[in-house]
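K.L.:
A predicted structure for the sequence below; I have some questions about it.
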Amino acid sequence: MQNVLVTGGAGFIGSHLVPHLLALGHQVTVLDDLSNGREENIPSEAEFIKMDICNEKITGVMQKKKFDSIIHLAGQTAVSESLKDPIMDEKLNIEGMINILRSACQTGVARIIFSSTAAAYGNNENLPLRESALATPLSFYGLSKVTAEKYIRLYHDYFGIDYIIFRFANVYGERQGDGGEGGVISIFAKQIANDQDIAVFGDGGQTRDFIYAGDISSGLGQALVTDNTNDTYNLSTYTQTSLKQLITLFGNIAHKNFSIKYTKARSGDIYHSMLDNTKAIEKLDWHMHTSLSEGLNKTFAYFKKVKAEAHQCGDISGDIK
């Protein structure tokens, strides 16, 4: 078993990953500045350090803790925010990555596992997208993730640190916020739980490859123990789902009819996306176990519970914020 640092471990994916790693017997430390994450997402069995990934004191933390591996989840994850504030996006996703890499190499960390993105591929219509496809990001967010990938590969070449880069499809699940690439599911779930109309950017025909956060966590866990390192892997369902299909599935789950409001498509958003997950299955012995219907049921049940708890606590509207 390993001594693992999870950056951004108090966030959405971290809230699924950290309990999974603990269940596997790993010793886990979470480093998070709580700008987006929540301390209540961190299990009591994990150690928590409140710190920004750009803080140079991280080197001292790593020197003291002697981590075997780092799973780097922390960063800026919203396409729209990267377009509004590209300097902030660069600072978190590139400078933060370099700080982690520098500290890891100085303190003897053997392996770094990085959460990259399907946005690296841009608006490539040659679906399904394989890891060998040219990276042509359309947004500053995608660009910053691709740049971070290149830093990781060069750090391996120069300093020998092993790595695995994961390009995630659109991740969703319990405890997800409105931002990020899979956030449309949490947005829809909240709107439906609050009996609101569904708001769709674009015509609803755009497709995504939606993968449940628990399946992402199992892939990250496999990356800690595999010998097939120093490579890039897609984690995905290998399936396209349109926003209209997603809304239909939600209607079946919630047993509701709701109105849909279509608005202008957002800049930087790609229209179709689907990733080939064959390489991760064959080389990491990873498999997804959660169907979209099952994952949506879990996600909607969570947001219904949050709404009910908010109502019981005296929120007059009971709306999920």
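P.N.:
Thanks, I have it.
K.L.:
hey, let's count contacts and neighbours off CA atoms from now on
P.N.:
Noted.
K.L.:
all helices of the stretch 201-321 of the chain, in order?
P.N.:
With DSSP state H, counting those that start in this stretch as the criterion, the stretch 201-321 of the chain has helices at 213-225, 243-254, 278-284, 292-312.
K.L.:
number of nearby residues for residue 261?
P.N.:
By other CA atoms under 10 Å, the residues close to residue 261 number 12.
K.L.:
so residue 271 versus residue 170, what's the distance?
P.N.:
13 Å (CA to CA, to the nearest Å).
K.L.:
out of those two, which sits in the busier spot?
P.N.:
Taking other CA under 10 Å, residue 271 and residue 170 do not tie; residue 170 has more neighbours (26 against 17).
K.L.:
might you report the residue contacts of the residue lying closest to residue 259 once chain neighbours are set aside?
P.N.:
Nearest residue to residue 259, sequence neighbours excluded (CA to CA, 6 or more residues apart in numbering): residue 197, at 5.0 Å. Residues in contact with residue 197, defined by CA atoms under 8 Å, 6 or more residues apart in numbering, are 191, 258-261.
K.L.:
second one coming, line it up with the first:
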Amino acid sequence: MKVLITGGAGFISSHIADLLIENNYDVCVIDNLSHGKLQNLNPKAKFYNVDIRDKEIFDIFEKEKPDVVIHNAAQISVFSSVKDPLEDASLNIIGAINILEASRQFGVKKIIYPASAAIFGEPEYLPIDEKHPLNMISPYGVSKHTVEHYLGVYKKLYNIDYMILRYSNVYGPRQDSSGEGGVVSIFCEKLINGQTPCIYGDGEQIRDFVYVKDVAKANLMAIESNRGGIFNVCTNTKMTVNNLFGYIRDLTRKDIRPGYVKERDGDIRSSYMTYDKIANEIGWSPEYSIQTGLKETFEYYCD
């Protein structure tokens, strides 16, 4: 079976590609390398350096004729979406429609799409399940959710199956510490270099951290499942930013304390999700504890 991954040189996507190739899938990758890195690419994956909005996408689909598309390429910065909503919509909506149209024309059977927790806003209840009300508070949240509607329409009109995977806070090797997310990679790099990490607010914000290899496994199982719809991919555990910092500091064995600064506008106080639906319908559950995942991640940044 052939799988095409957009954004496949990125953090999460490159781990998905590695796992699929390990399981004997034929993998091709589309990435314009605006955020992805060549060193993330598996040498067994065929690579195309193309923007998802480019008409060349249709030539690639005609040549490769993928059975499944994992559409991960996106503009992922909430801040950037507020600053430039047109560019956010161009990448996340127009780019996605370009991929959907190529998928329709060249016989793609299934599309797997990662949604964003940005669609929930401040949670009305915890843990967040798949039926939780949506309250987008950024153009990024709106653009990511808009694609979910397009997937539903393409299923009805053109019979392309889809699965939407809503990730909690993904962490692991290859994550870029330069972005506004990626707190695990930021803490790791700061502590390894003997620098003082910054924590916004009091550090008692609650998050749900899921290891990237568990996320890759969810994508593999999504390909192999005949199920469709929306599924949370998470751990259903509560981890404060302070506790996360403590775990990573223990790995470094350095007596460094964080610096606390004013909390950021729009930051959500508490957010964690339940994975009951994907466990019951597909059989996925997280295999990595936070301790094991952080240890592997820390060792990656030490190299």
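P.N.:
That came in fine, so what should we check first? Note that this is a predicted model, so its numbers are computed, not measured.
K.L.:
coming back round to it: which of the contacts of residue 197 of the first structure has the most neighbours?
P.N.:
For the contacts of residue 197 of the first structure, counting by other CA under 10 Å, the largest number of neighbours falls to residue 191: 18 neighbours.
K.L.:
my read is that residue 39 of the first structure contacts residue 8, right?
P.N.:
No. Residue 39 of the first structure is beyond contact range of residue 8, at 10.8 Å (criterion: CA atoms under 8 Å).
K.L.:
higher neighbour count, these two?
P.N.:
More neighbours surround residue 8 than the other of residue 39 of the first structure and residue 8, with 28 against 18 (other CA under 10 Å).
K.L.:
so that one touches residue 32, yeah?
P.N.:
Yes. Counting by CA under 8 Å, residue 8 of the first structure does reach residue 32; the two are 4.8 Å apart.
K.L.:
overlap in contacts of the two?
P.N.:
residue 74.
K.L.:
quick one, strands of the second structure?
P.N.:
Secondary structure of the second structure by DSSP state E: the strands cover 2-6, 26-30, 46-48, 68-71, 110-115, 161-167, 169-171, 198-200, 206-207, 209-211, 229-233, 239-240, 259-261.
K.L.:
could I get the helices of the stretch 201-321 of the first structure as TSV with distance to residue 165 of the first structure and mean neighbour count?
P.N.:
Below are the helices of the stretch 201-321 of the first structure laid out as TSV (distance: least, CA to CA, whole Å; neighbours: other CA atoms under 10 Å):
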stretch	distance to residue 165 of the first structure	mean neighbour count
helix 213-225	9	21
helix 243-254	28	17
helix 278-284	11	16
helix 292-312	24	18
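K.L.:
now render those helices as CSV, adding distance to residue 148 of the first structure.
P.N.:
Shown next, in CSV, are these (distance: least, CA to CA, whole Å):
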stretch, distance to residue 148 of the first structure
helix 213-225, 18
helix 243-254, 30
helix 278-284, 21
helix 292-312, 30
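K.L.:
residue at max distance from the center of the second structure?
P.N.:
Distance from the C-alpha centroid of the second structure peaks at residue 255, with 32.1 Å (CA atoms, centre = their mean).
K.L.:
which residue in the first structure lines up with that residue?
P.N.:
When the first structure is aligned by TM-score structural alignment, residue 255 of the second structure is paired with residue 257.
K.L.:
one step back: if I look at the residue nearest to residue 259 of the first structure, how far off is residue 171 of the first structure?
P.N.:
23 Å.
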